[in-house]
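Asker: got a structure for you, letters missing:
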């Protein structure tokens, strides 16, 4: 047998093997737009990625492929594909990729939101849910919510008596910050390290946490790019501000032994080995990472929700009139509004739902990473693929919602769709293992605040300003607040 014959046979079978492997490795990926060399589709994100992704999905479908630098990603933007990611394949899609700046702010992913799926994450989730966010615990903090809302009402009364314009967005952020500082940290916002810079620090933190950082897509030159854009320095600035606040809160607990019944006291016990977190021994960085989530999860849920709700009510006088009529009919001449009153206010609940639909607090959920090869909607999703869930796209999808750009609370009349993670048409807090655990705490404050604002005051725009002049544009970050704060004039009524 000649050597050439042997070579031909080897080449033939090697070719078959290569062809077989190529066929095996050829993936049926979701469709997506053409990519540029090196940057992929990054140039198509724009300043508001949720809007850009929605527009692209209208052409390429509810599950599409994008390439960000050297990272392969898919975007789910319809209830059926989102359900696959958050429910059907929740276990395979609930981990996190490493994100440089969120990792920095969360003390190397020692928090709940950015930590990869692991035993540590499961223990932290269980601990925070059982210790801070149970229905019993939410109820136990009711007096704090009522005291802080009463303080806001007094401020607005004084402004109304003087005819002053109120920056309502700013006051609502201060309200939610005051509540979460007392509930989660055992200190007052006034006199804390964040008193004067609170709104700025929280806003910048959300921008950092929601950023598409160059370093995550271009490991070699990305950090230089982020230094040029200012993202790196912004991250360091917010990290130092938050760290000082956490240190102050922890020191306060160490010095005041009477503070034994909140999350910091429990975490300090775990640091000392007096309480357990499964097999894990907490360090100070673990404690601070967990406190980051306590701070940011409690702030934006209520403050920005009520700010957006009031914005839409002011720009929709018919809805405002209807909501106020219901509140005033149910509350009547009660001076002391309680959280029990919420249950009777069916239209107000619709207003809140519609607010969360048209302005979801987290338009793009924190990116996920596939832990194994899976198949969604007939397409292959390879292991390590990043997965973006575009909640904004779901909530603005005309195939899901009629006239999705319009603010129409009545769409929820005789409709059992809710925002608690079981209906995939409405997911402002996500769903599955990674659903926001602070929903109950934040929404209790949001409802109580909105009832008081509608019951006790009438509202008008500053002189020379009309409804059409009210800005409805959102800023971008992990959470999307109003880009331009809502400025209004409160008017005293007989219920004030």
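Answerer: Structure received. Not measured: the values here are computed from a predicted model.
Asker: can we go C-alpha only for contacts and neighbour counts from here?
Answerer: Will do.
Asker: Taking the centroid of this protein, which residue is nearest it?
Answerer: Centroid-nearest residue in the chain, with C-alpha atoms, centre = their mean: residue 362, separated by 3.5 Å.
Asker: Not counting sequence-adjacent ones, nearest residue to that residue?
Answerer: Distances taken as C-alpha to C-alpha, 6 or more residues apart in numbering place residue 479 nearest to residue 362, at 4.7 Å, with adjacent residues excluded.
Asker: who's in contact with the one you found?
Answerer: Shown in contact with residue 479 (C-alpha atoms under 8 Å, 6 or more residues apart in numbering): 206, 207, 210, 300, 361, 362, 363.
Asker: A helix includes the first one, no?
Answerer: So the one you mean is residue 206. Yes. Counting by DSSP: H, G, I helix; E, B strand; the rest coil, residue 206 falls inside a helix.
Asker: And residue 447, how far from residue 83?
Answerer: Computed as C-alpha to C-alpha, to the nearest Å, the residue 447 to residue 83 distance reads 28 Å.
Asker: what's the answer for residue 127, then?
Answerer: 26 Å.
Asker: Give me the more crowded residue out of the two.
Answerer: Neighbours around residue 127 and residue 83, counted as other C-alpha atoms under 10 Å, are more numerous at residue 83. The numbers are 21 against 18.
Asker: Show me what the helix or strand that one falls within is in contact with.
Answerer: Here residue 83 sits within helix 79-83, counting by DSSP states H and E. Residues outside helix 79-83 that contact it (C-alpha under 8 Å, 6+ apart) are 62, 63, 76, 376, 377, 389, 394, 424, 425.
Asker: what do you get for stretch 173-181?
Answerer: Contacts for stretch 173-181 (C-alpha under 8 Å, 6+ apart): 144-145, 148-149, 152, 187-190, 198-199, 294-295, 298-300, 302-304, 445.
Asker: please redo it, this time with the cut-off set to 7 Å
Answerer: 144, 145, 148, 187, 188, 189, 199, 295, 298, 299, 302, 303 (C-alpha atoms under 7 Å, 6 or more residues apart in numbering).
Asker: Determine the next helix or strand in the C-terminal direction from the longest helix anywhere in the chain.
Answerer: The helix spanning the most residues in the chain, taking DSSP state H as the definition, is helix 284-314. Toward the C-terminal end, the helix or strand that comes next after helix 284-314 (DSSP H and E) is helix 317-331.
Asker: Included below, for side-by-side comparison, is a second structure:
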């Protein structure tokens, strides 16, 4: 490289630095002149702002920063403004009081490269397309009536999973829990959407699908520098976008094949339409436009990935916590033996009579929320929270993980104590469906996770079935469980849970 070229590069770098610094100074002066006070927060670095402060576990780093700066915290992230809510009251202010102002998602690499350029339900702009996707999903898959209609599918697929676990155990092999869960969840969703099981047997194909889902959730959760400094996004400094594009090709191929096979078997479903049939038949929006095939693919991507991973991760964490606390297993088994007995499997109709199981589910959602940082939102207009000015275009992140570990809300928050939801009258009324801001594992407001109701049903039923059906033990040579987290859009267990299972029901219970 010539001296002239080197000089030009240095000159451009210095000019860019001066531009960003000048912009920050001018903006700060304007806010002071207008007597507008931003929430407190760390100063951050020049140009890149607070990005380096987040590290590899952003939810943990933000929780520590909130202890210093408060429940509503401001961070300059590259050229973007970001505010973090870390307490129930702060979350309520943004997700309830200011819900309509924070009803959109900010642009990001995940929406662009994985979600078909935000053509899906998760990242779509709040408008007619999003409303139609949400309406169709609720009517035909995720709502109360739809969930009742496919209860038989859940029962069948849990039966397949339990038998696969028994076969693995009979061969003297340890059971890898997340692989079994993905196998069951993907088949449940496949039956509802496509009228067929996605994986005939648990094996390499279902394991590969699980790896793809985990990679999608992990990469979508990264704090990508290009999202916060758009002018350098093309450089892809972390290599995140390259991985997303490669993964998108895999998912697009899989979903395209699913749709093609579904179309080829339409004659089999005359009079019995499945979810995809309903979406294709009711794709006209209120403004006269129609959903296109890209919208349909993007929706299927949402349902297959979030539907399999979020519930699976909660169940895996619950079982891991119980294996570390055998007395919880004993109490759960005692409750189930008293209510159900050992002559049959657990049914969904049993769950209202199993308060300790429901408490285990809530406690897991509190300590290990599937989405530690609520999916980001962005303000459409400037607003005020707790006396602080929030500029237009500010990204909002709600630290659900920090709320679940807030000592001002939860006694001994680091302990796994399901009985807290039974013994404390105040906590017994807390519900995870988005109205109790002490426990919002699925978010809250109009952009609450569309699969909230389905997620709760799946966690309680599948987790209950696994607890009731087996005694759970550590693999030989394992003294303790690794409970470390792996950050992503969903909070994964860093080391997948592996267990030795022993049947505890009558033989006929596993064959039904």
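Answerer: It's in. Quick caveat, the model's predicted, so the values are computed rather than measured.
Asker: what's the TM-score for these two chains?
Answerer: Aligned and superposed, the two chains score 0.90 in TM-score terms (TM-score structural alignment, normalised by the length of structure 1); 470 aligned residues with a C-alpha RMSD of 2.0 Å.
Asker: returning to that earlier point: can you tell me which of the contacts of stretch 173-181 of structure 1 is nearest residue 261 of structure 1?
Answerer: residue 187 (12.8 Å; C-alpha to C-alpha).
Asker: Spatially, which two of the contacts of stretch 173-181 of structure 1 are the most separated?
Answerer: Using C-alpha to C-alpha for every pair in those, the one that comes out farthest apart is 144 and 199, at 20.3 Å.
Asker: Residue 205 of structure 1 -> structure 2?
Answerer: Alignment note (TM-score structural alignment): residue 205 of structure 1 maps to residue 216 of structure 2.
Asker: mind checking the SS state of the alignment partner in structure 1 of residue 81 of structure 2?
Answerer: Mapped onto structure 1 by TM-score structural alignment, residue 81 of structure 2 lines up with residue 72. Of the three states, residue 72 of structure 1 takes strand according to three-state DSSP.
Asker: leaving aside the residues next to it on the chain, what's closest to residue 72 of structure 1?
Answerer: residue 385 is the one closest to residue 72 of structure 1 (C-alpha to C-alpha, 6+ apart), at 5.5 Å.
Asker: which residues touch that neighbour?
Answerer: 72, 73, 369, 370.
Asker: Surely residue 443 of structure 2 and residue 374 touch.
Answerer: Yes. Look at residue 443 of structure 2 against residue 374 with C-alpha atoms under 7 Å: they come within range, at 6.1 Å.
Asker: Could you check how many residues crowd around the match of residue 205 of structure 1?
Answerer: 23.
Asker: got the contact list for it?
Answerer: Per C-alpha under 7 Å, 6+ apart, neighbours of residue 216 of structure 2: none.
Asker: Also residue 353 of structure 2?
Answerer: So residue 353 of structure 2 contacts nothing (C-alpha under 7 Å, 6+ apart).
Asker: where's it relative to residue 467 of structure 2, distance?
Answerer: Counting by C-alpha to C-alpha, the gap from residue 353 of structure 2 to residue 467 of structure 2 is 15 Å.
Asker: Same question for residue 415 of structure 2.
Answerer: Counting by C-alpha to C-alpha - residue 415 of structure 2 and residue 467 of structure 2 are separated by 20 Å.
Asker: So these two - more neighbours on which side?
Answerer: More neighbours surround residue 467 than the other of residue 415 of structure 2 and residue 467, with 21 against 12 (other C-alpha under 10 Å).
Asker: what about the helices in the stretch 101-250 of structure 1?
Answerer: 119-131, 135-140, 142-162, 168-185, 198-209, 222-229, 231-255 (DSSP state H, counting those that start in this stretch).
Asker: Which residue numbers in structure 2 does the first one align to?
Answerer: This points to helix 119-131 of structure 1. Going by TM-score structural alignment: helix 119-131 of structure 1 matches residues 128-140.
Asker: What residues of the matching stretch count as buried?
Answerer: Within stretch 128-140 of structure 2, the residues that count as buried by 16 or more other C-alpha atoms under 10 Å are 128, 129, 130, 131, 132, 133, 134, 136, 137, 138, 140.
Asker: And for stretch 260-267 of structure 2?
Answerer: For stretch 260-267 of structure 2, burial by neighbour count (16+ other C-alpha under 10 Å) applies to residue 262.
Asker: What is the end-to-end distance of stretch 275-286 of structure 1?
Answerer: First residue to last in stretch 275-286 of structure 1 (C-alpha to C-alpha) measures 14 Å.
Asker: Could you do stretch 99-118 of structure 1 as well?
Answerer: 17 Å.
Asker: Can you tell me how far residue 71 of structure 2 is from residue 123 of structure 2?
Answerer: From residue 71 of structure 2 to residue 123 of structure 2 the distance is 26 Å (C-alpha to C-alpha).
Asker: The corresponding residue of structure 1 for residue 110 of structure 2: what's it in contact with?
Answerer: Residue pairing (TM-score structural alignment): residue 110 of structure 2 is matched to residue 101 of structure 1. Contacts for residue 101 of structure 1 (C-alpha under 7 Å, 6+ apart) come out as 208, 209, 235.
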